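Student: take a look and give me a structure for this.
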Amino acid sequence: MASTTPYSRNGRRRDEGNSRIPRRYPIAASPTDSGRSCALHAQAAPVPGMAARPSRRSLLGHRRDSSHRSLRGSMRSGGSRRSFEVPMTRLGGGLSGWLLALTGLGAAVALLPWQPVQAETRVIDVHAEVREQAVFLDADLAVHLDAEVIDALRNSIALNLVVEAELVAPREWLWDRRLLGGKRALRLEYHALSRTWMVTDVTARETHTFSKLADAVRSLSRIRAWRLGSSTALPKEGRVLGKLRVRLDINKLPLPLRVPALFRDDWDLGSDWFLWRFPG
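Tutor: The predicted structure follows:
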């Protein structure tokens, strides 16, 4: 009965004597480190019927660049350990490699999708003066709406803003004394049937209609000729400071949206107090 083991009695493989099976990667030992040890390197033998591949030196005309490194390791096979060496090419040497990496990072950031501006309301400028024995105020706001707020507007949810303004007499030891003040309610809503945007000054009972949201927000951001009160409440001497801020009237929102409006940045439409010296 023929033996099925790949080894003969003398310990050699049966296919070693078969010349028809080429050994593509014979192992040759080369002495290194003054003969104390030897490293095993894989050498590619020519395959019958195939032309020999030209070396890197014959193609480029010079030796391999110093920027090429190799990954070395070892593996155990058949009771013996064999070492291997895999050539690797790094990005580049020194500063040029870092510049190339930073250039690629900048290109990746530039390809990121554009992120919309978060909801925000700021007071840009305020002007107040006395006319006809009354104090009138003009204010310019910067209102940015988030995509979620715009989607809520398109689903017939009105956005109510409250503008608060005060004139105070500052004091060193106690809180400021309030001289004049008032609130102005503004509402922004979308009419789906006519596809128009409406800005309503609830305090003045005025409504303006716009075909574009940008025009409606621009109208919402401009407050003109707001009468705060009689100028007789102002002191004849001493400093007078003005304060103005904008906040979202959360109580006018539907009940399911009130809690998210308190904690989410998408609905953060309140501004800080804007201070200025009166008159001015």
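Student: can we go C-alpha only for contacts and neighbour counts from here?
Tutor: Will do.
Student: just checking, what packs against the longest strand along the chain?
Tutor: The residue-count maximum for a strand in the chain (DSSP state E) belongs to strand 177-191. Applying 3 or more C-alpha pairs under 8 Å, 6 or more residues apart in numbering; DSSP states H and E, one finds that strand 177-191 contacts helix 147-154, strand 159-169, strand 196-201, helix 213-220, strand 222-230.
Student: make it 10 Å
Tutor: helix 147-154, strand 159-169, strand 196-201, strand 206-210, helix 213-220, strand 222-230, strand 240-248 (3 or more C-alpha pairs under 10 Å, 6 or more residues apart in numbering; DSSP states H and E).
Student: that strand: which residues count as buried?
Tutor: By neighbour count with 16 or more other C-alpha atoms under 10 Å, strand 177-191 contains the buried residues 179-181, 183-190.
Student: second chain to compare with the first, below:
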Amino acid sequence: MGFTLPCYKKWSVDLRLVRASRLLRAFAWLLWCAATTALGPLAHAQGAPAVAHMEVERSLEGLFLNVSMEFGLPSLVQEALQQGIPMTFVADAEVTRSRWYWSDEKVSSVQRFLRLSYQPLTQRWRLNVSSAPFSTSGLGVSVGQSYDQLSDVLAAMQRIAHWNIADAQVLDTGSPYRVHFHFQLDMSQLPRPLQIGALGRSGWNLSIARTERVPLLSTP
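Tutor: Down below sits the predicted model:
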């Protein structure tokens, strides 16, 4: 009596075709984005990115920064995230001392790195924060949290509270200081096809900057 076995070979071929089709669609999307940004920037509906509030706290322990920003993600950035491409953002804080006889002296410089990604299977957003750059092999030492809505994760990204930007030992009591804050999308972390078309294009750019004077340390 004859019988037939399931066609495992055919299923294997079909699975490879599905995977190849997905890779081709993702690659085609990357090329389309690169070509689109090369032709011209896409404006997004959000207002101009800006620092809504910036406060520098000075104490016997050092300098601490509180920042509240207002920004939305450019449309191409959102599309890339939906395609599973993570985005890296960098916050820089530089402390300088004013000198009347020469250029300002840099006394401290710190960075904070944020990796934003979208997980299609769970339909959730993931934000990892680290004081060191993310390695190519993984997230390294970082703190991560998941969010259900994009608005929730953006709210977390837009606020920095009590960030230690300079220790007390590098500061003089009576010297005038300034804090230069900068927040931007790190386009060097984008896939190579996107870097070619995205660099310098407003459809990808997200950059915010502000400078504040540091209050003098009050003496008892």
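Student: superposed, how do the two chains score by TM?
Tutor: Laid over one another, the chains give 0.68 as their TM-score (TM-score structural alignment, normalised by the length of the second structure), with 165 aligned residues with a C-alpha RMSD of 2.1 Å.
Student: quick check: the gap between the aligned partner of Thr88 of the second structure in the first structure and Leu248 of the first structure.
Tutor: For Thr88 of the second structure, the aligned residue in the first structure is Asn160 (criterion: TM-score structural alignment). Distance from Asn160 of the first structure to Leu248 of the first structure, counting by C-alpha to C-alpha, to the nearest Å: 6 Å.
Student: one more: Thr203 of the first structure?
Tutor: For Thr203 of the first structure, the distance to Leu248 of the first structure (C-alpha to C-alpha) stands at 16 Å.
Student: more crowded one of these two?
Tutor: Set side by side, Thr203 of the first structure and Leu248 show more neighbours around Leu248, with 22 against 11, by other C-alpha atoms under 10 Å.
Student: confirm for me that that one is in contact with Val149.
Tutor: No: in this structure Leu248 of the first structure lies outside contact range of Val149 using C-alpha atoms under 10 Å: 11.9 Å.
Student: and for the two, which residues touch both?
Tutor: By the contact definition C-alpha atoms under 10 Å, 6 or more residues apart in numbering, Leu248 of the first structure and Val149 are jointly contacted by 159, 267.
Student: nearest spatial neighbour of the counterpart of Thr207 of the first structure in the second structure, skipping sequence neighbours?
Tutor: Taking TM-score structural alignment, the alignment pairs Thr207 of the first structure with Gly144 from the second structure. Distances taken as C-alpha to C-alpha, 6 or more residues apart in numbering place Asn128 nearest to Gly144 of the second structure, at 4.1 Å, with adjacent residues excluded.
Student: show me what contacts that neighbour?
Tutor: Taking C-alpha under 10 Å, 6+ apart as the test, what Asn128 of the second structure contacts is 88, 113-117, 134, 139-146.
Student: ok, back up a step: now the longest strand of the first structure, how far from the centre of its chain.
Tutor: Offset of strand 177-191 of the first structure from its chain centre (C-alpha atoms, centre = their mean, to the nearest Å): 34 Å.
Student: what's the mean deviation for it versus the second structure?
Tutor: Compared with the second structure after fitting, strand 177-191 of the first structure has a mean deviation of 1.0 Å; criterion: mean C-alpha distance after the TM-score superposition for the first structure.
Student: look up the closest residue to the spatially most central residue of the second structure, ignoring the ones flanking it.
Tutor: The residue lying closest to the centre of the second structure (C-alpha atoms, centre = their mean) is Phe89, at 1.5 Å. Spatial nearest neighbour of Phe89 of the second structure, chain neighbours left out: Leu185 (4.4 Å); criterion: C-alpha to C-alpha, 6+ apart.
Student: what's that neighbour aligned with over in the first structure?
Tutor: Using TM-score structural alignment, Leu185 of the second structure lines up with Leu248 in the first structure.
Student: tell me which element Leu24 of the second structure is part of?
Tutor: helix 8-39 (DSSP states H and E).
Student: so where in the first structure does that helix end up aligned?
Tutor: By TM-score structural alignment, helix 8-39 of the second structure lines up with nothing in the first structure.
Student: please name every helix or strand in contact with that helix.
Tutor: Partner elements for helix 8-39 of the second structure (3+ C-alpha pairs under 10 Å, 6+ apart): helix 75-82, helix 192-198.
Student: circling back: now the longest strand of the first structure against helix 147-154, angle please.
Tutor: Here strand 177-191 of the first structure points in a direction 70 degrees away from that of helix 147-154 (axes from the mean of the first three to the mean of the last three C-alpha atoms, to 10 degrees).
Student: picking up where we left off before, out of the contacts of Asn128 of the second structure, which is nearest to Arg201 of the second structure?
Tutor: Thr88 (16.8 Å; C-alpha to C-alpha).
Student: wait, doesn't the closest one sit right on Met157?
Tutor: No: counting by C-alpha under 10 Å, Met157 is not a contact partner of Thr88 of the second structure; they are 11.4 Å apart.
Student: so the two - more neighbours on which side?
Tutor: Legend: neighbour count by other C-alpha under 10 Å for Thr88 of the second structure and Met157, higher for Thr88 (21 against 18).
Student: list the contacts for that one?
Tutor: 113-117, 127-129, 133-134, 184-190.
Student: for it, which non-adjacent residue is closest in space?
Tutor: Using C-alpha to C-alpha, 6+ apart, the nearest residue to Thr88 of the second structure is Arg115, at 4.5 Å.
Student: ok so, going back, what is the burial count for the match of Thr207 of the first structure?
Tutor: Neighbours of Gly144 of the second structure using other C-alpha under 10 Å come to 14.
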